[in-house]
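In: sequence and predicted structure below; questions after.
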Amino acid sequence: MSAVRKVLDTMLWYARELVGETEYDRYCERHRRHHPKAPVPTRREFHRIRTLQRECEAPGRCC
């Protein structure tokens, strides 16, 4: 039974990595480490910040 559980855990981990679910978790860990007294942004705020950063850093379009 433990081998099946290990395979399922690995598949779940891979799926979360693939869709970017773990980005917020890693961000929270870094944020708490570097800014221990500051409140951690919510998941929604995190995604808003990431979207704004990606839009500002987008390379120029050719068309």
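Out: Yep, that arrived.

In: when you work out contacts or count neighbours from here on, use the C-alpha atoms and nothing else.
Out: OK.

In: in which helix or strand does the most centrally placed residue in the chain reside?
Out: Against the mean C-alpha coordinate of the chain, by Cα atoms, centre = their mean, the closest residue is residue 23 at 1.1 Å. Following DSSP states H and E, one finds residue 23 within helix 22-34.

In: and here's the other structure:
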Amino acid sequence: MATDVARPTGPSLLAGAARAWRALRWYVRGLTGEARYDAYVAHERSAHPGRTPMSPREFWRCVYRDQDANPGSRCC
């Protein structure tokens, strides 16, 4: 008994792969914290257009300094 199963081909297959890649990239950027810096830069540009945003290195130093000063509910 043969059944006709629609398999993605051509453009729909590429669109699905591209969508999967974007989802994976979004997840990894959120997991590594890279999205935090991008959100900071977007905020600085919209809320403070005349101010130059911190470099990524300065941003992460500030974040880690704040975490050390206010550990909150982390274990270490």
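Out: Done, it's in. Note that the structure is a prediction, hence the values are computed from the model and not measured.

In: mind checking what the residue nearest to the centre of structure 1 lines up with in structure 2?
Out: Mapped onto structure 2 by TM-score structural alignment, residue 23 of structure 1 lines up with residue 36.

In: which residues are in contact with its match?
Out: Contact analysis of residue 36 of structure 2 by Cα atoms under 8 Å, 6 or more residues apart in numbering lists residue 30.

In: any idea how far it lies from residue 43 of structure 2?
Out: From residue 36 of structure 2 across to residue 43 of structure 2, the span is 11 Å (Cα to Cα, to the nearest Å).

In: what segments of structure 1 are helices?
Out: 2-19, 22-34, 43-56 (DSSP state H).

In: need the winner for burial among those.
Out: helix 22-34 (a mean of 13; mean count of other Cα atoms under 10 Å).

In: now that one against helix 43-56, angle please.
Out: 100 degrees (axes from the mean of the first three to the mean of the last three Cα atoms, to 10 degrees).

In: mean per-residue distance, helix 22-34 of structure 1 to structure 2?
Out: By mean Cα distance after the TM-score superposition for structure 1, the fitted helix 22-34 of structure 1 averages 0.7 Å away from its aligned residues in structure 2.

In: now do stretch 5-16 of structure 1
Out: In the superposition with structure 2, the average deviation recorded for stretch 5-16 of structure 1 is 0.8 Å (mean Cα distance after the TM-score superposition for structure 1).
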